[in-house]
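Asker: What would the 3D arrangement of this be:
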Amino acid sequence: MAFAPLAYVPAPEPGNGPWPTNLRRESDGTVTLAGHHLDELAQLGTPLYLVDQDDMIDRARAWTEAMAGGDVYYAGKSFLTPAVARWMVEAGLGIDTASEGELRSALAGGVRGEKIGLHGNSKSDETLRLALTNNIGRIVVDSPGEVDQIARIAADLDVVAPCFVRVTTGVHAGGHEFIATAHEDQKFGLSLATGAARDVVRAIAKNEHLSFLGLHSHIGSQILDPSGFAAAADAVIAFAGELHEDGIAVPEVDLGGGYGIQYTGEDPAPVSEADMIAGIRQALEEACEKAGIPVPRMSIEPGRSISGPAGMTLYRVGATKDVMTDDGVRRYVSVDGGMSDNARPALYGADYTALLNRDSDAELVPTRVVGMHCESGDIVVKDVALPRDVTAGDLLLVAATGAYGRSMASNYNTVRRPGVLAVSDRGTAWLVRPETWEDVLGLFPDL
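Answerer: This next block holds a predicted model:
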């Protein structure tokens, strides 16, 4: 059988594209992370999430340095543990949470309440009470009913709740393009077009137990340049001008997250943190000049751009086979994980790339790396060129899984979720320990 024409591309070598800064290909062909050989790390068990600790911290610091005069909140939904929360705060960031569990993780990491924000379109009384009891820095209001809910709990605790209002600007961005049309049909935010956002801001401003701190906007994900943010800034600041006429000041504008990364060698590189912030800040200042209002303090919420490239997943190869397609033969390489440790390919059709942990002189062949789950859509890497001699027992490393890998992991097919290992030249440490069979089976009350 003849293999299909080689339209797939191999993974970039370490040091390029989506790989973290401390990944190296050694002279013997093996791969190391911060001096630790992958085959040694694999003895802890695979699949295994690996985090280049210093790379992740450096990426966080790059945002805080670029954002001088503003605030950066790490989007914990991408990947959060108490240790990661500490790293982020030490790098000068706050922590953005989207659930009670994320809030508790940040607090367990020793983060002060005033450095934490809380998102969510369905916040429970228990979550809000926990937030206000710990003097949280901001609660992002997402619906009209939350105004009375937060005010009731704040009154009961005799505190004033700090509130942002999330607005729907009609701007949706992703990649290099953005669309400035009505995107009202979604669960997040309060519409500018219908007046819902204005009604909520007014209600907050009138309530003695609520403090209006600013406006929040989020326009999408995997955004690689500032152009979409410029359109969103125009809409948000135009609304801030209307509030100014009502006598309501807007001290701060949070333009959200969604900053993109490279997942494969073919993905375009995003602009630098400094250039991204400069572009957003310029758009904000120009919009304020047009609206005739003071420039508010700016904040942002990067997540995947910090955790994504710093994290990888290490798999061990199981079965391999060649499958006939319309264009020729494709090799299927099965690994010991899959959609339970990275749901994004199945959910979104997300692309990744993979690297073999050894040298090979074999020809490169079109390959699809697939998981071990009982689903035909269980794909780890859809298209990659790997050596023809990849075989059972080999180690494959998949790039850029630090964001939404472990945080979206599941026990599908009753697997154990992998652990997350922080790696640096100073040693290794578990950020999340691997699940045991006792953890999994212990959930069943009849055992």
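
Asker: From here on, just use CA atoms for contacts and neighbour counts.
Answerer: Will do.

Asker: The closest residue to Pro251 other than its chain neighbours: what's it in contact with?
Answerer: Sequence neighbours aside, Pro296 is the residue nearest to Pro251 in space, at 5.1 Å (criterion: C-alpha to C-alpha, 6 or more residues apart in numbering). Residues near Pro296 by C-alpha atoms under 8 Å, 6 or more residues apart in numbering: Val250, Pro251, Glu252, Val253.

Asker: this one next, for a side-by-side:
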Amino acid sequence: MNHDFLVGTMKINTAHHLEIGGIDTVTLTKEYGTPLFVYDVFQIKQQCQTFIQAFKELGVTAQVAYASKAFSCLAIYQLMAKEGMSLDVVSGGELYTAIQAGFPKERIHFHGNNKTEKEILEALDYQIGCFVVDNFDELALLNRLTTARKQVVNILLRVTPGVEAHTHDYIITGQTDSKFGFDLLNGQGEQAVKLAMEMPYIRLKGLHSHIGSQIFETDGFVMAIEKLLMQAAEWQQTFGFSLEILNVGGGFGIRYTEEDQPLPLAHYIQQIVSTVKEKTKQFALKLPEIWIEPGRSVVGDAGITLYEVGSQKEVPNIRNYLAVDGGMTDNIRPALYDAKYTGVLANRADETAEETYSIAGKCCESGDMLIWDLPLPKAHYQDILAVFATGAYGYAMANNYNRIPRPAVVFVENGKKQVVIQRESYENLIQLDQPLADFY
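Answerer: Prediction:
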């Protein structure tokens, strides 16, 4: 196998099994069943501190907010709080989870393109640190509610700077057509700044942008920062706008397959900070506080999914199908947008690959394929397949298609283990159902 995917505490132990957090993965499957999400807490902590320390070493004031859409639950929010992270939430459900986890309210940032009045009131009641305002309707609603309550709130305005980045593909003007944010090119951004500055209980602290995901270069961030700071300088001159916070979003890439070549996390921060310093000096601006929002790069490669191998089907001279006991119900990304993964037989982790398999899920969909061409030793019934880098957008997007219960989630560190999300039961599946009553 390619040992480059053994990150954090992952290793192959003396039993020839994949180990994570000091615990044999085969042992984990015997205790907790499959499919099973396993997170390496050490790796998560390491990623958090890499971001935080990078800013500290560069001597700038910053917030690193975990983009919790990648994976949210009580335990991950509590871990993020202990690591000194801030938190990016995008719904009332994520906010509720953060509140129940006791997450520090001043470090919660509320995103989203369609926050409801109920969600905004819940956030106002909890007195969160910041709203990232996405559109004129939200700005008006927030103004009405804060005025009625006489409650001051901090906001950032999400703007689309005309830069879109996906891996190596940069589009200079491609973000104008987006459901998110105020567009800079057509003047919406300037109009929003003017309106916000006139609202009595709104404190406009700065600007936010998010240019894409799975980004393996820094060019897109450099271009976006330059556009945003140039605009901020112009607004400062024309109507006294003061940029206190610049939030450049997230999107830092991770390694899913051998083709992925992400940069070291600190390199992203170094380039972001150097660009902000250079451009603020050029445009005669004060150095703002810098915020980022990593999600995938915090938890993505810290998580693996363990499956039990079931049936096999050989299509002669075409393909060998190897089915596992999960699929698009615990990882919809391959079916949704052709996401790529790799994996290993966890119970025979150091054996030489002899076959190429296409890993099929158990859902009643032809598109329920997890990995199309995966070299493995000759697989047997009840082998354990470990798929790497499933920590982001796996459980977060899990579903009950075909009435398949969602897996358990286990955190591991230094030989200790804890179930942080229990496996759903069949009883859980029908707990909200109501039997037919009045039609016959």
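
Asker: After superposition, what is the TM-score?
Answerer: Superposed pair, TM-score by TM-score structural alignment, normalised by the length of the second structure: 0.94. Supporting alignment: 429 aligned residues with a C-alpha RMSD of 1.5 Å.

Asker: Point out the ones among the contacts of Pro296 of the first structure that are inside strands.
Answerer: Glu252, Val253 (DSSP state E).

Asker: As JSON lines, the contacts of Pro296 of the first structure with distance to Glu102 of the first structure would be great.
Answerer: Below are these laid out as JSON lines (distance: C-alpha to C-alpha, whole Å):
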{"residue": "Val250", "distance to Glu102 of the first structure": "28"}
{"residue": "Pro251", "distance to Glu102 of the first structure": "26"}
{"residue": "Glu252", "distance to Glu102 of the first structure": "24"}
{"residue": "Val253", "distance to Glu102 of the first structure": "23"}
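
Asker: hmm, back to that, please say which position in the second structure the residue nearest to Pro251 of the first structure maps to.
Answerer: Per TM-score structural alignment, the equivalent position to Pro296 of the first structure in the second structure is Pro288.

Asker: In the second structure, point out the residues matching stretch 50-59 of the first structure.
Answerer: With TM-score structural alignment as the criterion, stretch 50-59 of the first structure aligns to 38-47.

Asker: what's the spacing between that stretch and its chain's center?
Answerer: Distance, stretch centre to chain centre, for stretch 38-47 of the second structure: 14 Å (C-alpha atoms, centre = their mean, to the nearest Å).

Asker: what about the strands in the stretch 1-150 of the second structure?
Answerer: Here the stretch 1-150 of the second structure has its strands, by DSSP state E, counting those that start in this stretch, at 11-12, 18-20, 23-24, 36-40, 62-67, 86-89, 108-110, 130-133.

Asker: and of those, who's closest to Gly187 of the second structure?
Answerer: strand 130-133 (16.1 Å; C-alpha to C-alpha).

Asker: What residues in the first structure pair up with the closest one?
Answerer: Matched against the first structure by TM-score structural alignment, strand 130-133 of the second structure falls on residues 138-141.

Asker: Please list the residues outside that stretch that contact it.
Answerer: With C-alpha under 8 Å, 6+ apart, stretch 138-141 of the first structure has contacts from 114, 116-121, 147, 161-166, 213, 216.

Asker: Pick the one among those residues closest to Ala154 of the first structure.
Answerer: Ala161 (6.1 Å).

Asker: Surely that closest one and Gln149 touch.
Answerer: No - checked against C-alpha atoms under 8 Å, the pair Ala161 of the first structure and Gln149 is beyond contact range at 11.0 Å.

Asker: and the two? which has more neighbours close in?
Answerer: Taking neighbours as other C-alpha atoms under 10 Å, Ala161 of the first structure and Gln149 compare with Ala161 leading, 28 against 14.

Asker: aligned partner of that one in the second structure?
Answerer: Per TM-score structural alignment, Ala161 of the first structure is aligned with Val153.

Asker: Could you report the neighbour count for the closest residue to that match other than its chain neighbours?
Answerer: The spatially closest residue to Val153 of the second structure, leaving aside those adjacent along the chain, is Ile202, at 5.4 Å (C-alpha to C-alpha, 6+ apart). Counted with other C-alpha under 10 Å, the neighbours of Ile202 of the second structure add up to 20.

Asker: What is the equivalent residue in the first structure for Ile202 of the second structure?
Answerer: Per TM-score structural alignment, Ile202 of the second structure is aligned with Leu210.

Asker: these two touch, right, its match and Ala155?
Answerer: No - counting by C-alpha under 8 Å, Leu210 of the first structure stays clear of Ala155, with 9.1 Å between them.

Asker: Mutual contacts of these two, please.
Answerer: Joint contacts of Leu210 of the first structure and Ala155 (C-alpha under 8 Å, 6+ apart) do not exist.

Asker: Now stretch 178-192 of the first structure: buried residues?
Answerer: Phe178, Glu184, Phe188, Gly189, Leu190, Ser191, Leu192 (16 or more other C-alpha atoms under 10 Å).
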